[in-house]
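Colleague: Okay, structure incoming, though there's no sequence with it:
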């Protein structure tokens, strides 16, 4: 029994150690991308790009060894890194676009690492508000307001799009991309499309579905496993100790009775 308990303890200590190592790696990646994003927000594009280049080298090497990443995932990660770096090196690109490109990369890295609520879902309000404003402007017949809100919606959608490719099934990504492309393509002659309101409704429903699906407050599996197995080990050791105490007490009692 002692050997079994020792074996279980060693296994879970090893498991916990490797889990902590995994979190440390993620923390380093998170630190680099967040520092880069902060620098870009402050207008320091040179140093922001330098950090991204450091991160790209380390992250891509790690990603290629990750069996959970598909070839499409790797391509999405690589393209998103390159888009952000090109954006930061182009003086003609608007500062807000530079921030958006790095933010999109930040969300993508999180989507690739997290097992629970991804950060891109926190963009729900930023994406849905201009879409709802688009619908309101369309119903009022205000084409100028519609155009403004459409551009804002597309801007926010592009930020989360790489994360959608990473997190969602191909069919869902294809469907939502088709709906958004339709709104972009027919922005001028929307009044001549009988089913335009239907497309707006479909886009809104589909986006709400992907933002709300899979929401959970359950702790990540690794943390939960460490917690529960820790309780099991403590409980088992306590039980073994109690059994040993009862056994020793009974032996002493029999010994006293024999002596008497």
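Modeller: All right, it came through fine. On a predicted model such as this, the values are computed, not experimentally measured, just so you know.
Colleague: Please make it C-alpha for all contacts and neighbour counts, starting now.
Modeller: OK.
Colleague: how close does residue 191 sit to residue 149?
Modeller: Per Cα to Cα, to the nearest Å, residue 191 is found 16 Å from residue 149.
Colleague: Just want to know which of these two has more residues nearby.
Modeller: A count of neighbours by other Cα atoms under 10 Å puts residue 149 above the other of residue 191 and residue 149, at 21 against 14.
Colleague: for comparison:
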């Protein structure tokens, strides 16, 4: 009976901290939710509602950075720039729908990169980016200049969406190496299509892009997840140890009783 109550108590102790933690939300996580809501409004063509959310975000962000300054100056600059672009997309009378979505997505990814310590959302665009790049690379290898230009433009458009959030999560030397390769290919497009030696830059960029996403995927898991795993494992071990100890004590008592019976 005591073992049953011990197990119940252990489960309560294990779940209580998790429940408390789940209810707590940091200021940046709240801003992350606002940025997501603004993106959803633009997706549904509700531009005035998106503008209101972006105005509210600006007020809240100013309050956070003014009181605590939890961000670096570079991060603050990136947030302001992406927010300005998102606001432009919400209020512009002529901007195309796809461009509006790209600017709000860029803003959303920036806030997520700051609010999230693991697996940022921008890494989920890996398949789209790599597909566009590989189409451009194949076109260059086949000497198809028109297809190369259109595919590389698609790649640049997608890369531009994740670029600000990349700068938050990726070491500056890696960003600079990617910039150098992309700028070279973009400036010497005709040469890349015609010259085999210049096409080697495509192979090098392919490797750098794969490493970019692979390194982010290898980041450690969320610390709270490790806390859950360790806590759960510890409680299970404690419970099994206690049950085993009770069983041992019970068997030990039975042996003593049998010994007495034999003596009697």
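Modeller: Here it is on my side, so go on. No experiment lies behind these values; they were computed from the predicted model shown.
Colleague: counting contacts, what elements does the helix or strand harbouring residue 72 of the first structure pack onto?
Modeller: Element membership of residue 72 of the first structure, judged by DSSP states H and E, is helix 71-89. Under the contact definition 3 or more Cα pairs under 8 Å, 6 or more residues apart in numbering; DSSP states H and E, helix 71-89 of the first structure sits against helix 45-65, helix 95-113, helix 143-167.
Colleague: Residue in the first structure paired with residue 230 of the second structure?
Modeller: Aligned counterpart of residue 230 of the second structure in the first structure: residue 228 (TM-score structural alignment).
Colleague: Okay, buried residues for the helix or strand harbouring that match please.
Modeller: Using DSSP H and E, the element containing residue 228 of the first structure is helix 221-259. Across helix 221-259 of the first structure, burial judged by 16 or more other Cα atoms under 10 Å covers 226, 233.
Colleague: what secondary structure does residue 115 of the first structure sit in?
Modeller: coil (DSSP: H, G, I helix; E, B strand; the rest coil).
Colleague: what about the counterpart of it in the second structure, how many neighbours?
Modeller: Counting by TM-score structural alignment, residue 115 of the first structure corresponds to residue 117 in the second structure. When neighbours are defined as other Cα under 10 Å, residue 117 of the second structure has 14 of them.
Colleague: Does residue 117 of the second structure touch residue 223 like I think?
Modeller: No - Residue 117 of the second structure is beyond contact range of residue 223, at 9.2 Å (criterion: Cα atoms under 8 Å).
Colleague: in the first structure, what residues pair with stretch 164-174 of the second structure?
Modeller: Using TM-score structural alignment, stretch 164-174 of the second structure corresponds to residues 162-172 of the first structure.
Colleague: just stretch 95-107 of the second structure next, same as before
Modeller: Counting by TM-score structural alignment, stretch 95-107 of the second structure corresponds to residues 93-105.
Colleague: starting at the chain centroid, how far to the matching stretch?
Modeller: Its chain's C-alpha centre and that of stretch 93-105 of the first structure lie 19 Å apart, by Cα atoms, centre = their mean, to the nearest Å.
Colleague: and the helix holding residue 228 of the first structure, what does it pack onto?
Modeller: Secondary-structure packing of helix 221-259 of the first structure (3+ Cα pairs under 8 Å, 6+ apart): helix 2-41.
Colleague: Which positions in the helix it packs on come out as buried?
Modeller: Residues 9, 12, 16, 26, 29-30, 32-41 are the ones in helix 2-41 of the first structure that count as buried (16+ other Cα under 10 Å).
Colleague: so which of these would you say is closest to residue 69 of the first structure?
Modeller: residue 26 (15.5 Å; Cα to Cα).
Colleague: The closest one touches residue 113, doesn't it?
Modeller: Yes - contact criterion Cα under 8 Å: residue 26 of the first structure and residue 113 qualify, at 7.4 Å.
Colleague: Map residue 75 of the second structure onto the first structure.
Modeller: So residue 75 of the second structure corresponds to residue 73, using TM-score structural alignment.
Colleague: separation between its match and residue 197 of the first structure?
Modeller: Per Cα to Cα, residue 73 of the first structure is found 33 Å from residue 197 of the first structure.
Colleague: One more: residue 123 of the first structure?
Modeller: Distance of residue 123 of the first structure to residue 197 of the first structure, computed by Cα to Cα: 24 Å.
Colleague: before we move on, the earlier item: mean per-residue distance, the helix holding residue 72 of the first structure to the second structure?
Modeller: Helix 71-89 of the first structure, aligned to the second structure and superposed, deviates on average by 1.5 Å (mean Cα distance after the TM-score superposition for the first structure).
Colleague: how deep is residue 183 of the first structure tucked in, by neighbour count?
Modeller: By other Cα under 10 Å, the residues close to residue 183 of the first structure number 17.
Colleague: same thing with residue 177 of the second structure?
Modeller: Residue 177 of the second structure has 12 neighbouring residues, counting by other Cα under 10 Å.
Colleague: separation between it and residue 121 of the second structure?
Modeller: Using Cα to Cα, residue 177 of the second structure is found at 22 Å from residue 121 of the second structure.
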